[in-house]
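Asks: Output the structure for:
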Amino acid sequence: MRPEILYPLFAPARSLPGIGPRLEKLVERLAGPKVIDLLWHLPSGLIDRRSRPKIAGAKDGEIATIEVSVGLHVPPRTKRLPYRVHVSDETGEMQLVFFNARPDYLAKLLPEGSRRIVSGRIEFYQGAPQMTHPDHIVGLDESAALPLLEPVYPLTAGLPLKSVQKALQAALPLLPDLPEWQNGPWLKANGWPAWRAALQAAHEPKSAADIAPDAPARARLAYDELLANQLALGLVRLRMKKLPGRSIAGDGRLRRKVEDALPFALTGAQARSLAEIDADMKAPHRMLRLLQGDVGSGKTVVALLAMLNAVESGFQAAMMAPTEILARQHHATLQPLCEAAGVRLALLTGREKGKPREEILSALETGGIDILVGTHALFQEDVAFKSLAIAVVDEQHRFGVHQRLMLTSKGGPGTDVLVMTATPIPRTLTLTAYGDMDVSKLDEKPPGRMPVDTRALPLDRLDEVVAGLPRALARGAQIYWVCPLVEESDLVDAAAAEERFKQLQATFGEIVGLVHGRMKTADKDAVMARFAAGEIKILVATTVIEVGVNVPSATVMIIEHAERFGLAQLHQLRGRVGRGTSKSSCLLLYQTPLGETAEARIKIMRETEDGFRIAEEDLRLRGAGELLGTRQSGLPNFRIADIEAQKELLAAAHDDARMIVDRDPELESERGKSLRTLLYLFERDEAIRYLRSG
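Replies: Sure thing, here's the model as predicted:
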């Protein structure tokens, strides 16, 4: 149960003044639905209204606060023109300018002949100063209420800055005094304030330096957030390790059959990773291991051999993929190998219904299926295994810790978990996303893989690219044409893809197909199946093809507006080609002029295919928030901490959390009890449920 002292912070944001039903939705989109979400939304800038010049001394572009006498009101002759109010002081005159103004409101706010203080940005128009829509207009008796330093917050369309400021001014007094959870000497060594003082100071910056990540108040809050993350992962890991596992050691008979059926020998990295997995499965506690491997490094084979270890010992295994396309693909890849070994393999997705589904469930429960591949349909209530010993989860960054736990509950407490990701992740992020796991790396490509020839061309040569497609088609190539990310919106992305599809179809006819995120799953799968079968030669797509689609005959990848994609995404997309033995190419089309970051990305893409190097570069260029592509990333979304700028804090939080878990695993000590409050504050409630007494 969340401590009562925190209740006011978890009230809905609409309970704050100024946030009505319309703004509530916008606040939720910007920060989240609760008061605490808004409190974690820190200022990104500062308006300084302390400059008090006379009109004659006001500079163009500066924010100025000026005491003026109100003169003539000049209403506009037509609707399109602004309403103007003449004001003056002893040194000169200027105009206040209002668009779409209500004359009665302005007459009341600025009565002719009155004295007022106006504050806003000065602009010179035809040589004379003016102030358009002053931020503040107050009488002389209200001057004390005028904010001289005003925090500026990141906003979303339709949400006024004033509303956010007003809500936060009401939220800050709700902050309770909480017992200190930081280690005293560490707090003192860094010169950090207490939690409540830190949050207040962060929302009331006195200078630009107070907004920097290393400002004491901000650094303190960032460390709190990182510590909550690391401690939660540490507690999950501890619980996983404590749960009795099964000691599983197969005799290798099925594995040998599969290895004999493979067209190539395992790479050194595959053999090493498999040895680590075997040791984990043999140990008496649960395995929780992350298998990181670049596109095409052979993760699926390693996962199959790990699952066979369980099957040889008389248990079942499950493999879960984030999409139906991927689940079907894994099933198709594993099928011939399982047949060679005489292993019973089945597939379960949302599409299996009625009698076929019942037959699968019945066979699963009686032990008639050895390995089940599926989507999150595997989580459903009616899915019961006879004896599940290992769960393999593919593309982990689409699943959270929560789903990891749900799947393992299917096999009872001892189920081993192997998570696979094709997104190479730098060490700092491995700590924040997978701190509860051990990590194996596949850093070699299987033999026979051809490098992909990567080139970049400006978009104004698009016609030449289209004109060159018949040559590629004549060689028997199949082509991916990826349309640009327009904005965080499937709708607009889909429209861009549809437009390109129409243009290419007009030239090439029925061999052009289209797939995007707004299509029904069954329709997407049907198009992908036709592409895999070679009926479709040119596939126009949005980034839905980023993960895992395997069509070895596709050898050309064209990415339009490559400058809009992150490095990890470009690398994932490029990984869709070069999967067979034919020479493959990737063409990055970009809009000129290229920004510095986009130019650096394209340069790295041309220099290397090493996913781990690309991931490190991507982190350096973009920061962690976006690293795994747009919204899907299941990486903890840090509200305050900036992983790249605060690497040292992350390392310190990691060590601190480890020490706490070693010394006080139940969080029973004085500091431990305060740390429980910290976990609740950052909504890491899941971790608290693992404490015996929590």
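Asks: contacts and neighbour counts: CA atoms only from here.
Replies: Fine.
Asks: what's the burial count for residue 595?
Replies: Each residue near residue 595 was counted by other CA atoms under 10 Å, and the total is 10.
Asks: I'd like the distance between it and residue 484.
Replies: Relative to residue 484, residue 595 is positioned 16 Å away (CA to CA, to the nearest Å).
Asks: do the same with residue 432
Replies: Using CA to CA, residue 432 is found at 30 Å from residue 484.
Asks: Likewise for residue 189?
Replies: Look at residue 189 and residue 484: by CA to CA, they are 48 Å apart.
Asks: So for those two, which sits in the more crowded spot?
Replies: Between residue 189 and residue 484, counting by other CA under 10 Å, residue 484 is the more crowded of the two (22 against 8).
Asks: helix or strand for that one, which one?
Replies: Residue 484 is part of no helix or strand when elements are defined by DSSP states H and E.
Asks: Let me see the contact set for it.
Replies: By CA atoms under 8 Å, 6 or more residues apart in numbering, the contact list for residue 484 reads 493, 496-497, 542, 559-562, 564-565.
Asks: Another for comparison:
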Amino acid sequence: MAADVAVTDLPLTEVLSGTLPGRLEKELGLRTVGELLDHTPRRWVERGELTPIAALPWDSEVTVVAVVESVSTRQMRSRGGFIVDVTVADPSVAGVPGASLSMAFFNGHDARRRLAPGVTAMFQGKTTEYRGRITLNNPDFALLDDDVAPGEVDVRPVPIYRSTGKLPSWTVRSALQRVLETVDLDRIPEVLTPEIRAMTAADLDLDAPLPGTAQAYRDLHAPDDVADTGPARTALALREALVVQAALAWRRSRERAVPAVPRPPRAGGLRESLDARLPFTLTAGQRRVGEELAAELARERPMSRLLQGDVGAGKTLVALRAMLQVVDAGGQAALVAPTEVLAAQHHRALLRLMGPLADDGARGLGGVGTLGLDDGREGPHTGVVLVTGSQRVAARREALLALASGEAGIAVGTHALLSDTVGFAELALAVVDEQHRFGVDQREALRRANPGTHLLVMSATPIPRSVAMTVFGDLDLTVLEGLPSGRQPVTTHVARMAHGPRVIGRVWELIAEHVAAGHQAFVVCPRIDPDDADPGHANVTEMAPRLEALPALAAARPGGARIGVVHGRMDQAEQDTAMQAFARGETDVLVATTVVEVGVDVPNATVMAVLDADDFGLSTLHQLRGRVGRGPGASVCLLATRLPDGHASLRRLEVLEQTQDGLRIAQEDLAHRGVGDVLGAQQSGLASGLRHVDVIADAPLIGLAADAVARIMAAGEGLSAHPALAAEVTRWEGEHLIAADYLEKG
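Replies: All right, here's what the predicted structure looks like:
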């Protein structure tokens, strides 16, 4: 065992023999001692505790602990060989329907030899149906007493691990037992100091201090009592939270050490001119956040801030005012969106807000430093260019030239806008419309590629504090509260199509009533084209002509309701044409996919129907709902679903009926889908990689870890006074190292 290799970094090939290391890597992706130790048991079975067979799910991989009730052998009729029929049960509920389970072993020599009535064993396989009853065919099995020495009685709980059909739980257990026996776990750097463990026990009202890391791993994988596993899991979760919080704090301190060019507000510049031309008054929240951002941009250290606000809170306007402040001060700003569709929508939104203050290339570009005051035009103005991969070569070349020369003060594009292929004269501020897809590693890559640049990440989904600390811990948090004047609450109803055809008929009637009253409607589908696997699923291609043929919509206005279509497979020009026609009132009903989720501002749109709404996450539905209610008219959102009464997913949709509180909606979404699903693949690179921390359930632990790290950093010596924690942070940073082209992959 190499002395300079951390215990947890040891390859399993150095600890385990034979084919087992290769199987663990292939089936579970486990390559090192640390990864195997962090493979937490799903549950622990007490000796004598049996599986509730009646509760087994259908068509699922299961691990069953049961007593063998009978074993019999019969010959196969169609070919040579034999079948061993085994019935297992929980004797304590004998005679109750569903308390027993039949299994069939084809040519099961091992089953015939080792299984006998009265034996307790674990069986693993996939449940199937046979003659209306659940069964297992050819399951793997292990006798619970196989690992007990003759004459001994083992009363310790048995850990059950996440496994696969080719790698049963007891094989994983065997590998872990070998690691516990041969590896010196006490060499693992101890991050949990006695003070931290005692403080945590006091704050969480525990009976005793938490175990150290080595003992926690032992208690997790080979507990003497199931009660030992709780403190063990808590200790490992706290350790992980400490390392993550320390790594993010170190990133914050490292970023603050890089100097930035101060960009103070300028009297008579673009920002003041924008405020003067707005047809409404800024909300108190927008003014407060604007002052906070303005002060940070005027400092000599780069801003790193998360701007969190609910749907419709006015984040785009707040960000635009910050961008214009840096342009006023001679810098440039980039607004980054996750997709080209959203980038184009943001570009249109900025041009609409700025009016004559913006040049988009068609009217000629104003200068950044001079603000165009000497080019014959009245008042300040600057270039606002769009840079996307699908642009025509000439348009892209012109936009890039304007950025490189400094003629354009603001650029809008995807993450590729911040890559080495795009040159800015003086990039001062990067605003990222996070949309759950711009992760902590991408932010680090952005900072490394653009040292000293101010960073503002906008999140449209309110996020619980524990999630924000863990996933956005490298950023300071600002919450934009309140809604702009004129925004109306949106009444939401779940349209249960299982109650009969009258339900969806009423949806179309309601849309027709709004169109007849001079308003407009969105109809959102989860798919663009029909799906052969589910022909009943709503899709844009079939829905548009269907709506045109509906009598209610045909009678809604002279000549019938005008139906428009927009989806992500249309080219940019087609999407722009469809969106602009809807915004100008030339289209009554826009049939769309989620390309309308953000950036569409049509005050005259007062009704939205989301078809097969259960296909979407709650946060997405909340975003979609925010497209209506933007004008003075009463607005409604109809969530159509084919789910039957009693289906678990109906509960999620009912949350939207009951509240417009984005934080509660986000919490429900996180609880149902998990952080990784909600925040997206890039964003969840950190969150989904956490092995012990549950960012929702472990909110108190995350807070304790953040407080402990804050005290360490405030002491003035940083992590140098805590070498074990520093070593683990270095390892964590190594695991999250970013390739140079990471941003381009966004």
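Asks: Now the TM-score, please.
Replies: Scored against TM-score structural alignment, normalised by the length of structure 1, the superposed chains reach a TM-score of 0.79; 651 aligned residues with a CA RMSD of 4.6 Å.
Asks: and which of the contacts of residue 484 of structure 1 is nearest residue 70 of structure 1?
Replies: For those, the minimum distance to residue 70 of structure 1 (CA to CA) is 49.8 Å, reached by residue 564.
Asks: Tell me which helix or strand residue 548 of structure 2 sits in.
Replies: helix 540-549.
Asks: the helices in the stretch 451-600 of structure 1, which residues?
Replies: Counting by DSSP state H, counting those that start in this stretch, the stretch 451-600 of structure 1 has helices at residues 462-474, 490-508, 521-532, 567-574, 596-607.
Asks: oh sorry, the question was meant for the stretch 151-300 of structure 2
Replies: So, for the stretch 151-300 of structure 2 - with DSSP H, counting those that start in this stretch - the helices run 169-182, 194-203, 213-221, 229-256, 270-277, 284-297.
Asks: need the contact list for residue 502 of structure 2.
Replies: Going by CA under 8 Å, 6+ apart, residue 502 of structure 2 touches no other residue.
Asks: do the same with residue 686 of structure 2
Replies: Residue 686 of structure 2 neighbours (CA under 8 Å, 6+ apart): 439-440, 471.
Asks: Then residue 213 of structure 2?
Replies: Counting by CA under 8 Å, 6+ apart, residue 213 of structure 2 touches 188, 190-192, 235-236, 239.
Asks: repeat for residue 504 of structure 1
Replies: Here residue 504 of structure 1 is in contact with residue 512 (criterion: CA under 8 Å, 6+ apart).
Asks: so residue 726 of structure 2 makes contact with residue 720?
Replies: Yes: counting by CA atoms under 8 Å, residue 720 is a contact partner of residue 726 of structure 2 at 6.7 Å.
Asks: Compare the two and say which is more crowded by neighbours.
Replies: The residue with more neighbours, out of residue 726 of structure 2 and residue 720, is residue 726; 20 against 13, by other CA under 10 Å.
Asks: which element is the alignment partner in structure 1 of that one on?
Replies: Matched across to structure 1, residue 726 of structure 2 falls on residue 676, judged by TM-score structural alignment. According to DSSP H and E, residue 676 of structure 1 maps onto helix 670-681.
Asks: ok, and for the helix or strand just after that helix, which residues are buried?
Replies: Next helix or strand after helix 670-681 of structure 1 toward the C-terminus (DSSP H and E): helix 685-689. Judged by neighbour count using 16 or more other CA atoms under 10 Å, the buried positions of helix 685-689 of structure 1 are 685-688.
Asks: and those residues as JSON lines, adding distance to residue 427 of structure 1?
Replies: Shown next, in JSON lines, are those (distance: CA to CA, whole Å):
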{"residue": "685", "distance to residue 427 of structure 1": "25"}
{"residue": "686", "distance to residue 427 of structure 1": "24"}
{"residue": "687", "distance to residue 427 of structure 1": "23"}
{"residue": "688", "distance to residue 427 of structure 1": "26"}
